[in-house]
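J.: the following comprises the amino acid sequence and a computationally predicted model.
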Amino acid sequence: MLGYGQRGVAWKGASAVTEALKTFFVSKGSADRDLSADRETIALRARNLYQNSAFSGALINTLDINVVGTGLKLRPVIPWELLGVKRKDARAWEKKAQTLFEVWASSKKCDTEKKADFHELQSLALKTQLVTGDVFALTQYDRKANPFGLRIKLLEADRCRNPFGQFDNQYLAQGIEVDKNGAAVAYHFTKVPPFNLDDFTDALKTVRVPAFDSFGYPNVIHCFTADRTDQRRGISAIAPIISQVKQQERYQDAELIAAVVSALFTVFLESNNPDEAPEMDSDVPEEERVSGQNGPKAPIEMRPGSVVELPYGYKVSQANPQRPNVNYKPFVDSIFCEAAARVGVSYEVVLKQFSSSYNAVRAALLESKKTYNRIKKNFVADFCQPIYEKWLYQSVLTGIVDVPDFMSDELKAAMWSRCKWVGDSAFLLDPLKETQAMKMQVDEQMMSRSEAVTSVTGGSYDRVTNELEEEKEMREERGLPEPGAVNKTESVSVATVENNDDKDDEDK
């Protein structure tokens, strides 16, 4: 019957008898079931590649540098109209909140381990998430640690696991306890990292931590990106390319070794007299040998310019491996291109290989920026914003920051917590052209000066104007002349173009 049976399928991709697909086996598991079986192995392999593979390390570091960079900075932006606050008062509150948060964020006392400030924690959290799939942060309160009381403790993905002997089920799997809707209600963490320096049994003991405190603010911040519905744990960003990258690493090592052997230019002497032929041995001094082995089966070590005498009857069939391989670069570049594209960036950006035309390089940068923006948006929502909200909540409790109705009105608390997170300034490939284009956008009122300053320098317009005012006062005090005026870029609008066209028609 057509459409049914072993051979009659509606889609060729579902066929089980074609040569291309008959060995194509797939998993039918849910997101949690598939992850439960493979997540730990993927995380360990991804971590090893990040540590040892040049491409994998460059890929993760490129994402970190372009998403977090030197740190994402807080810019409070409260809806003052809805809050019934005057604009001037709102701007004053935003400036105060920003300054106080920077005081907390720039100190290493915000870290439970006192090793990193908040911006360094951002970088570590993002890299950990990209490599192993997810990262956890505990929000702890200790007024003795810093004036604000809030401290952050980062935990690797390995530490979130079920209590010893507890198998995965619908409500507890991979260390995360959920309710009937799939929302996290608690997390189970080991007391120490697995395979720690301490007693191994401590890594089997877990502690249950509620997901939220009594006011609804997070005790545990879980950063990961879900690829499927009902997914409670993350997977490494390089999981789809682990096989390719590992094979490329092996191939690169083999090519490198072959090139080294080829560069030794070793000479082998053959003897026709069995009575005079020596035993095969290396001319590398014994104290310089790497293997340290002796005897007839010991490897023959070589060095540049080696002269090795062969025993009678021995011949070397191939002493020149014809390396370096001229086809090496095009081949590995194709692997790098596919691997980088799978993650969402251009391989030119990962390898810092900008040898093509201006338009091609700009297209590569802009295409990669889409991925940076998406990762940044998710990371801000998962990590930065919850921490700021917890900081603001604790600052209100301690009286450091004054916010009306913050504790009694959840909606107002959410509006007072509104903010932007600003990263490093954008890389200008052609500073003159791009700055002129930005000036035209400001003149045409398509962009504010605040947005322009943030885009170019990563700073704030308020701080720039304050510094300009201070510089002006300093020049006046010291009798210095004003610097030369900057010519304003002429704005080109639709009306201007039409008027010029009409004028040309009249001249004709």
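T.: Noted; the coordinates are in hand.

J.: CA only for contacts and neighbour counts going forward, please
T.: Will do.

J.: hmm, who's touching stretch 406-426?
T.: 67-79, 83, 380, 388-389, 392, 396, 403, 405, 454-458 (Cα atoms under 8 Å, 6 or more residues apart in numbering).

J.: again, only using 6 Å
T.: 72-78, 455-458 (Cα atoms under 6 Å, 6 or more residues apart in numbering).

J.: tell me the one of these nearest residue 141?
T.: Lowest distance from residue 141 to these (Cα to Cα) belongs to residue 74, with 21.0 Å.

J.: pretty sure the closest one sits in a strand.
T.: Yes. According to DSSP: H, G, I helix; E, B strand; the rest coil, residue 74 belongs to a strand.

J.: what number of residues lie near it?
T.: 20 (other Cα atoms under 10 Å).

J.: likewise residue 104?
T.: 20.

J.: would you say it is within a helix?
T.: Yes. Assessed by three-state DSSP, residue 104 belongs to a helix.

J.: relative to residue 74, how far out is it?
T.: 12 Å (Cα to Cα, to the nearest Å).

J.: residue boundaries of the strands in the stretch 251-400 of the chain?
T.: 267-269, 307-309 (DSSP state E, counting those that start in this stretch).

J.: take the one below as the second:
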Amino acid sequence: MANDSQRIVNRFGGNAWKGASWNINSMRAFMAPLGSADYDLTCDRETLLLRSRALFQNHAFSRAVISSMTTNVVGTGIKVRPQLKQLDVLGLTHDQAVEWCRKTQDLYEIWSKSKKCDVERKNDMFGLQDLALKTQLVDGDCFALAKYDKKLEPFGLCFKLLEADRCMNPLGESDSDRLAQGVEVSDFGAPVSYYFTKRPPWSIDNHSDMLETARVPAFDRYGEANVLHIFSPDRTDQRRGVSILAPIIVLMKQQERFLESELMAAVVTSMLTAFIESNDEKLSDPIMGNMPDYEQVATQAEKESPTGPLELQAGAIYELKKGQKIASINPTRPNSAYQGFVEAIFSEAASSLGLSYEVVLRKFNSSYNAVRGAILESKKTFDRARRNLISDFCRPVYEKWLTQAILTGVIDAPGYFENPVKRALWNGCRWIADSAFLLDPLKETQAIKMQLDEQLITRDTACAATNGGEYDAVLDGQAEEKKMRAEKGMNEPGLINKSETFSVSTDDVNESAL
């Protein structure tokens, strides 16, 4: 009762915040729903998922958003580089640690570059990264299950990706605080187990989502995740993900309808040239013109019907009924305001996702500074998405592979299973992705040289920024090339000296032409 009274006071008495006022005309019809993160998703998640898939399949800008994310986040693949710290705890010398990291990296690359790491034998690990991210962006979340097959020597490990609609409650089980949307959680909200259908819903052989489910514990006895759940929660206590397209579904669908209407209007306008009055009723039919019978889609009955379809052809002149005046066609399509209006929609939609619409559309026709700013702002979103993918998918995959490699005796890691601290140290690694897009390689490489000269960055960082490579690999390659040139009696192409510090001109000459 007290709560009801307080709500009445809040509704009719509080006016400190205009956004909470019920007296302002613009706010009276603004009814915000009450619900926890799980409650809101329980009602709407399936509809959001299906509509997001439809937009990804058929809407150009929505697909461009997903393509831009996967291309810039995963690119050609996110690569692991083992990195050991606190060598005294692990009982290793520096040289032993370097050799262990090199061996582990080589073995992981052999496994990850083979399609044997995929249960379906369709992708290598980089392909799985791309597919996992794409599924998460479109569906809201993606799941990965580890499978073990003795035939896949020497590691016997592979992964199966599952779409979001494979995770659901068992038949007859309603949503509750403990189990909802296929995820069982503890009192603190941590996942305890997941329920997955044994077959995809609405498959070729099964026209339903009423399927038998299997329970999979969230973690194994070592505390490693049995189920890799790739998603990005927006609220606390949220156990399932939402498509990245969810906030722009209405905008994108309306833009699609607007595009179709404008396109159809432009097509019809291009086919109408002029109408001519005719007093001779024996001439060709109105609207149908002189189009041959075999090109006419409508039947004779449909042609004579007042509601029958009209068949148009490009550049046609149509003869009208007696008594009607000639009228020329003033084409108003394509709509000159279309581009500006649609770009405003795209800009709003992209910014709501943390992207610049220039990056999504690959449209770089403004000044250098403006385009570079758009790229750098979008890069922040790409970096965050990459960090989440590494945390949810890449790192757990590497840790599971390393565990399996140690169990099979391929890699030696003393204390890995006995000591949690050593286990965490053996799992240490860093991740390398493709380098960022260099809009003006000359300017940006000069800036990197200046940072090197001032000792603000390492050469390894500079190498990753310019071409996504590693400095030690570059040194090895240069040493091999130098050896080959010496063997063939070739002169060195030039001395590689530390570049002199210089300043970059801030005079943007002809910048508007970029």
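T.: Arrived safely, thanks for sending. Everything numeric in this text was worked out from a predicted model, so none of it was measured.

J.: quick TM-score on the pair, please.
T.: Here the TM-score for the pair of chains, by TM-score structural alignment, normalised by the length of the first structure, is 0.92; 491 aligned residues with a Cα RMSD of 2.2 Å.

J.: before we move on, back to that, among the contacts of stretch 406-426 of the first structure, which ones are buried?
T.: 72-78, 455-456, 458 (16 or more other Cα atoms under 10 Å).

J.: and residue 63 of the second structure, what does it touch?
T.: Contacts of residue 63 of the second structure (Cα under 6 Å, 6+ apart): residue 56.

J.: how about a cut-off of 8 Å?
T.: 55-57.

J.: turn those residues into TSV, columns for neighbour count and secondary structure.
T.: As requested, the contacts of residue 63 of the second structure are arranged in TSV below (neighbours: other Cα atoms under 10 Å; DSSP: H, G, I helix; E, B strand; the rest coil):
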residue	neighbour count	secondary structure
55	19	helix
56	19	helix
57	11	helix
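
J.: return the member of those nearest to residue 323 of the second structure.
T.: For those, the residue nearest residue 323 of the second structure by Cα to Cα is residue 55; the value is 49.1 Å.

J.: and the closest one, what pairs with it in the first structure?
T.: By TM-score structural alignment, residue 55 of the second structure lines up with residue 49 in the first structure.

J.: I figured that match hits residue 58, correct?
T.: No. With contact defined as Cα atoms under 8 Å, residue 49 of the first structure does not count as touching residue 58 (10.6 Å).

J.: now the common contact residues for those two.
T.: Joint contacts of residue 49 of the first structure and residue 58 (Cα under 8 Å, 6+ apart) do not exist.

J.: farthest-apart pair in the buried ones among the contacts of stretch 406-426 of the first structure, please.
T.: The widest separation within these (Cα to Cα) is 23.6 Å, between 78 and 456.

J.: returning to that earlier point: any idea how far the match of residue 55 of the second structure is from residue 43 of the first structure?
T.: Applying Cα to Cα to residue 49 of the first structure and residue 43 of the first structure gives a distance of 10 Å.

J.: overlap of the contact sets of those two?
T.: Common neighbours of residue 49 of the first structure and residue 43 (Cα under 8 Å, 6+ apart) do not exist.

J.: ok, residue 162 of the second structure - contacts?
T.: Counted by Cα under 8 Å, 6+ apart, residue 162 of the second structure has contacts 142-145.
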